[in-house]
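Trainee: build me a structure from this.
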Amino acid sequence: MSAPYPEKLRQLEELFALMPDRGDRLDLLISTAERFREVPPEIARRPFPEDRKVPACESEAYLWARRRDDGTLKFYFAVENPQGISAKAMAVILDDALSGAPLEAVAAVPDDVIYKFFGNELSMGKSMGLMGMVAMARSSARRALAGA
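Mentor: All right, here's what the predicted structure looks like:
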């Protein structure tokens, strides 16, 4: 039996699927990025630790996951590049969709989910960074499931 898919992630995918026009999709991604809120100081302060840095992310994104009282995770992000619109949008999507989701579902999110939001026109560098964000969130859930 496969792991359940995060419901909020599915809902966001459906919203983006309603936007087949690339321009409309970009507008939605920009408005999503505008909702980005950096990691609060009680979670992390600059300089951010290297072990929280997303590998291969050109925008220098960082990710933290904290266990919530219900056993799920709350995700926090920092994006050092002020022009890192894609990384900021992905951070908002991951926080909205994965914070509070069952750990098994978060642990099973595939890297290629990024294409459901950004389309297939992504550069290799941008793809690697966004997939790195997904991979770090997934890894955080797997560690939480393992009791680490």
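
Trainee: C-alpha only now, for contacts and for neighbours.
Mentor: Fine.

Trainee: tell me the SS of Phe75?
Mentor: strand (DSSP: H, G, I helix; E, B strand; the rest coil).

Trainee: now do the buried residues in the host helix or strand of Glu14.
Mentor: Following DSSP states H and E, one finds Glu14 within helix 7-17. In terms of neighbour count (16 or more other Cα atoms under 10 Å), helix 7-17 has its buried residues at 8-9, 13, 16.

Trainee: quick one: which of these is nearest Phe77?
Mentor: Nearest to Phe77 among these is Leu9, at 17.4 Å by Cα to Cα.

Trainee: where's the closest one relative to Asp96, distance?
Mentor: Per Cα to Cα, to the nearest Å, Leu9 is found 8 Å from Asp96.

Trainee: repeat for Ile85
Mentor: 16 Å.

Trainee: after the helix holding Glu14 comes which helix or strand?
Mentor: In N-to-C order, the element after helix 7-17 by DSSP H and E is helix 22-33.

Trainee: can you give the contact residues for that following helix?
Mentor: The contact list for helix 22-33 (Cα atoms under 8 Å, 6 or more residues apart in numbering) reads 16, 19, 85-90, 92-93, 117-119.

Trainee: helices - which of these land there?
Mentor: Using DSSP state H, the members of the contacts of helix 22-33 that fall in helices are 16, 85-90, 92-93, 117-118.

Trainee: which of those has the most neighbours?
Mentor: Within the ones in helices among the contacts of helix 22-33, most neighbours by other Cα atoms under 10 Å means Lys88, with 29 neighbours.

Trainee: identify the residue spatially nearest to it, adjacent ones excluded.
Mentor: Residue nearest to Lys88 in three dimensions, not counting chain neighbours: Ala33, with 4.9 Å by Cα to Cα, 6 or more residues apart in numbering.

Trainee: please generate a structure for the following sequence too, so the two can be compared:
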Amino acid sequence: MIAETVWTKEMEFEGRSESGHSVVFDAGAGHVNGPSPMEAVLMALCSCTSVDVVSILKKKREPLTSLTVSATAEQSAAPPRVFTKILLTYRIGGAVSKKAAEDAVDLSKNKYCSVSKMLEKAAKIDFRIEYANDSGVDDLSK
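Mentor: Presented below is the predicted three-dimensional model:
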């Protein structure tokens, strides 16, 4: 795998991947033209675990209709400002069984998600699952 960044102006950089995709990173105040590199890391974590959970639930033939994964992170006060704690919230829609959802999230966190496995070397990663249903949201925190 190969990636590069090119400085474009101010505190903006264009990240380019070997597969031909590009992302603008903005480390300036307000991150007007793109995410900061650390925001991008959190987005990558959410994407990585989402891929796992959707794949696992599809293989189990669970009736998944939606999935949103959000991350809230704390960083160390002094440089390097690494993540020290991350809370992932999985909002699962459809008549997915709670057992299947919990198993999928657990497998992603502990076995399949490469981004999670890298980040857990520096940060404590916790998760909670919210189940969307016709009467609102059931919350199951882990």
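
Trainee: just give the TM-score of the two.
Mentor: Between these two chains, after superposing, the TM-score reads 0.28 (TM-score structural alignment, normalised by the length of structure 2); 70 aligned residues with a Cα RMSD of 4.9 Å.

Trainee: thinking again about what came up before, so which of the buried residues of helix 7-17 of structure 1 is the closest to Arg138 of structure 1?
Mentor: Leu9 (13.3 Å).

Trainee: hang on, the closest one packs against Leu98?
Mentor: Yes: contact criterion Cα atoms under 8 Å: Leu9 of structure 1 and Leu98 qualify, at 7.1 Å.

Trainee: what is the subsequent helix or strand relative to the helix or strand Val6 of structure 2 falls within?
Mentor: Applying DSSP H and E as the criterion places Val6 of structure 2 in strand 3-9. Later in the chain than strand 3-9 of structure 2, the nearest helix or strand by DSSP H and E is strand 12-17.

Trainee: give me the buried positions along the very next helix or strand once past that following strand.
Mentor: Counting by DSSP H and E, the next helix or strand C-terminal to strand 12-17 of structure 2 is strand 22-26. For strand 22-26 of structure 2, the neighbour count (16+ other Cα under 10 Å) marks 24-26 as buried.

Trainee: show me what whatever helix or strand comes next after strand 22-26 of structure 2 is packed against.
Mentor: As assigned by DSSP H and E, the chain's next helix or strand after strand 22-26 of structure 2 is helix 37-59. Under the contact criterion of 3 or more Cα pairs under 8 Å, 6 or more residues apart in numbering; DSSP states H and E, helix 37-59 of structure 2 touches strand 64-75, helix 98-107, helix 114-119.

Trainee: do you know which of these lies nearest Gly136 of structure 2?
Mentor: Taking these one by one with Cα to Cα, strand 64-75 is closest: 14.3 Å.

Trainee: which elements pack onto that closest one?
Mentor: Counting contacts by 3+ Cα pairs under 8 Å, 6+ apart, strand 64-75 of structure 2 packs against helix 37-59, strand 83-94.

Trainee: which residues sit against the helix holding Glu14 of structure 1?
Mentor: 25, 28, 93-94, 96-98, 101, 116-117.

Trainee: of those residues, buried ones?
Mentor: Here, 16+ other Cα under 10 Å leaves 25, 28, 93-94, 96-98, 101, 117 buried among these.

Trainee: from these, which two are the most distant?
Mentor: Longest span within these, Cα to Cα: Arg25 and Ala101, 24.9 Å.

Trainee: hmm, Ala141 of structure 1 is touching Val106, no?
Mentor: Yes: using Cα under 8 Å, Ala141 of structure 1 is in contact with Val106, at 6.1 Å.

Trainee: adding distance to Glu12 of structure 2, write the buried residues of strand 22-26 of structure 2 out as a markdown table.
Mentor: What follows is these, written out as a markdown table (distance: Cα to Cα, whole Å):
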| residue | distance to Glu12 of structure 2 |
| --- | --- |
| Val24 | 7 |
| Phe25 | 6 |
| Asp26 | 4 |
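
Trainee: please identify the helix or strand for Tyr115 of structure 1.
Mentor: helix 114-118.

Trainee: I'd like the next helix or strand past that helix.
Mentor: helix 124-145.

Trainee: so for that next one, what gets flagged as buried?
Mentor: Using 16+ other Cα under 10 Å as the test for burial, helix 124-145 of structure 1 gives 126-142, 144.

Trainee: can you check stretch 54-74 of structure 2 too?
Mentor: For stretch 54-74 of structure 2, burial by neighbour count (16+ other Cα under 10 Å) applies to 54, 56-57, 62, 64, 67, 69-71, 73.
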